[in-house]
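Asks: sequence first, predicted model second:
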Amino acid sequence: MAKNRAIRGATLNRESARFNLPATEADGDWLDDRLLVDGELPPLRTTVTVEKPRTIITRNQSPDIAFDRSINPYRGCEHGCIYCFARPSHAYHDLSPGLDFETRLFAKPDAPALLREELSKPNYTCRAIAFGTNTDPYQPIESEWRITRGCIEVLSECDHPITITTKSDRVTRDIDLLAPMAAKGLAAVMISVTSLDPRIAMTLEPRAAAPAKRLAAIRKLSDAGIPTYVSLSPIVPQITGVPSA
């Protein structure tokens, strides 16, 4: 039986087969006895690779999505949520949607400069830019890279609207930027809460902020005058939902 590495969400790191790349499959019997033979799995270190995109705003024309543009400062997410729909996107780099997604991350340090360049184009039409649509803009590496903050600084200078979705209380670090924007009707934050039970949260979202920290962040953002919403998702029957009577 597969066993989680310390504080990681995925239990496996299968090679991506999305693009029919050559792959190998370990013998099932050996996998069953691996822990007995090799002992506990060593902890995985998070690595960050610089990605240099030519543009930073992603646009969509889906009638099912409330926004038509978004920015993701990072690819991959160290929060390691086991249910994350963005995991398969790592296949575009020939990496696994499993452990690779939460340990082999990509950062886009040129994002603020690219954003400024795109906003300066004569034909640019202003609409709210959504952050946190694919991976969390306030995942742990934001503490060091500060790319999300850099983008907010650009948007603040331009009086450009922004929405943020995150599981991290790290967003409160940027209240000094978001509160003045909110006073102009330009900023809103949504905090995702899956469960108030820390044991469930640790299992589903091993490196995301604890539920108590998220609740504290909601209070702090709201007290600062920033429109703050709660996303109760995902609801997993019999785990995060209320059992039926």
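Replies: Now that the structure is in, tell me what you want to look at.

Asks: C-alpha only now, for contacts and for neighbours.
Replies: Fine.

Asks: which secondary structure elements does the helix ranked longest in the chain contact?
Replies: With secondary structure taken from DSSP state H, the chain has its longest helix at helix 211-223. In terms of contacts (3 or more C-alpha pairs under 8 Å, 6 or more residues apart in numbering; DSSP states H and E), helix 211-223 is packed against strand 228-231.

Asks: name the residues of the strand it packs on that are buried.
Replies: Residues of strand 228-231 classed as buried by neighbour count (16 or more other C-alpha atoms under 10 Å): Thr228, Val230.

Asks: got a list of contacts for that strand?
Replies: The contact list for strand 228-231, computed with C-alpha atoms under 8 Å, 6 or more residues apart in numbering, reads Ala188, Val189, Met190, Ile191, Ser192, Val193, Ile218, Leu221, Ser222.

Asks: hmm, who's touching the longest helix of the chain?
Replies: Residues contacting helix 211-223 (C-alpha under 8 Å, 6+ apart): 167-169, 171-172, 175, 191, 193, 195-198, 201, 227-229.

Asks: helices of the chain, start to end?
Replies: Along the chain, the segments classed as helices by DSSP H run 28-38, 99-103, 111-119, 142-145, 147-157, 175-183, 198-204, 211-223.

Asks: put this next to the previous one:
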Amino acid sequence: MPDLQRTRDPERWDEEEPPTLTTDVTIEQPKTIITRNQSPDIAFDRSINAYRGCEHGCIYCFARPTHAYHGLSPGLDFETRLFAKPTAAALLRQELDRRGYTPAPIAMGTNTDPYQPIERQYRITRGILELLLETRHPATITTKNHLVTRDADLLSAMAALGLMVVNVSVTTLDRRWRAPWSRGPRRRASGWRRSACWPSAAYRSTSSSRRSSPHQRP
């Protein structure tokens, strides 16, 4: 193992926060909103992504290459050139009303975080949850953003009916190792306390292995 040393970069050493990036949002008008898969390696057969791209900018995100399908970079474009689907709830209602539709849990937060910062403005995720609660349709959410606590009323009501599981991803509690544009660990931890009324799990990964550690909520 080589002897590693920290080297001072005079241009970046004193910066406590990453530089501010400008986010550009394009309105997308899809024809359908439920994405289906038949992979035996995936635990769900349907999902919804209210957005394309993600402001959290996790370097390890497997969804980054999908931005190349739109002629955009899987790098900074994935984090700053986003797509929003404001008609998602209306499209979902049409699909749920189709003859022969069979309910099964819809996974939210598969390719993009449903509670990334632009959700504050567009409220697409909340609109989807309102419809899911109205129709008593099961779903799961995976997020790393404290904004999930905004919808505690809907999530708690769905959880009481056995319709909702919330997964909170935890990479680290050390601010020095967090994803550049994600919420700080203390802010996220306060969201866990708020979510104690929902059936949920926190997922933790280590540098040596990527394993899931579910923590039961009281």
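Replies: Structure's in. What do you need? Just so it is clear, the model here is predicted, and its values are computed rather than measured.

Asks: after superposing, what score do the chains get?
Replies: The TM-score (TM-score structural alignment, normalised by the length of the second structure) is 0.86; 197 aligned residues with a C-alpha RMSD of 1.9 Å.

Asks: if we can go back for a sec, and the angle for the longest helix of the first structure with helix 175-183?
Replies: In terms of direction (axes from the mean of the first three to the mean of the last three C-alpha atoms, to 10 degrees), helix 211-223 of the first structure departs from helix 175-183 by 50 degrees.

Asks: list the buried ones in helix 211-223 of the first structure?
Replies: Buried positions in helix 211-223 of the first structure, judged by neighbour count with 16+ other C-alpha under 10 Å: Pro211, Arg214, Leu215, Ala217, Ile218, Lys220, Leu221, Ser222.

Asks: the second structure: which residue goes with the first one?
Replies: In the second structure, the residue paired with Pro211 of the first structure according to TM-score structural alignment is Pro185.

Asks: next one: its match from Val168 of the second structure, what distance?
Replies: Remark: distance between Pro185 of the second structure and Val168 of the second structure (C-alpha to C-alpha, to the nearest Å) = 12 Å.

Asks: before we move on, what about Ala43 of the second structure?
Replies: Distance, Ala43 of the second structure to Val168 of the second structure, by C-alpha to C-alpha: 17 Å.

Asks: neighbour count: the two, which is higher?
Replies: More crowded of Ala43 of the second structure and Val168, by other C-alpha atoms under 10 Å: Val168, with 24 against 10.

Asks: that one reaches Thr143, doesn't it?
Replies: Yes: here Val168 of the second structure reaches Thr143: they are 5.2 Å apart, a contact under C-alpha atoms under 8 Å.

Asks: got any residues that touch both of these two?
Replies: Among the neighbours of Val168 of the second structure, none is also in contact with Thr143 (C-alpha under 8 Å, 6+ apart).

Asks: run through the residues that contact the spatially most central residue of the first structure.
Replies: Centroid-nearest residue in the first structure: Asp136, 2.0 Å away (criterion: C-alpha atoms, centre = their mean). Neighbour list for Asp136 of the first structure: Asn72, Tyr74, Cys77, His79, Thr165, Thr166, Lys167 [criterion: C-alpha under 8 Å, 6+ apart].

Asks: map the first one onto the second structure.
Replies: Same thing as Asn72 of the first structure. Alignment note (TM-score structural alignment): Asn72 of the first structure maps to Asn49 of the second structure.

Asks: that match: what's it in contact with?
Replies: Shown in contact with Asn49 of the second structure (C-alpha under 8 Å, 6+ apart): Ile33, Met108, Gly109, Thr110, Asn111, Thr112, Pro114.

Asks: need the counterpart of the second one in the first structure.
Replies: For Met108 of the second structure, the aligned residue in the first structure is Phe131 (criterion: TM-score structural alignment).

Asks: state which strand of the second structure is the longest.
Replies: The longest strand of the second structure (DSSP state E) is strand 164-170.

Asks: next, the mean deviation of that strand compared to the first structure.
Replies: Here strand 164-170 of the second structure, set against the first structure after superposition, deviates by a mean of 0.4 Å using mean C-alpha distance after the TM-score superposition for the first structure.

Asks: matching residues in the first structure for that strand?
Replies: So strand 164-170 of the second structure sits over residues 187-193 in the first structure, by TM-score structural alignment.

Asks: tell me the contacts of the equivalent of Leu99 of the first structure over in the second structure?
Replies: Under the alignment (TM-score structural alignment), Leu99 of the first structure pairs with Leu76 of the second structure. By C-alpha under 8 Å, 6+ apart, Leu76 of the second structure lies in contact with Gly57.

Asks: recalculate using a threshold of 10 Å.
Replies: Residues in contact with Leu76 of the second structure (C-alpha atoms under 10 Å, 6 or more residues apart in numbering) are Leu21, Gly53, Glu55, Gly57, Arg64.

Asks: my read: the last one touches Arg81, true?
Replies: No: taking C-alpha atoms under 10 Å as the definition, Arg64 of the second structure is not a contact partner of Arg81, at 11.9 Å.

Asks: what do the two both touch?
Replies: Arg52, Gly53, Cys54, Leu72, Ser73.

Asks: thought the second one was touching Thr110?
Replies: By that I understand Gly53 of the second structure. No: using C-alpha under 10 Å, Gly53 of the second structure is not in contact with Thr110, being 11.3 Å away.
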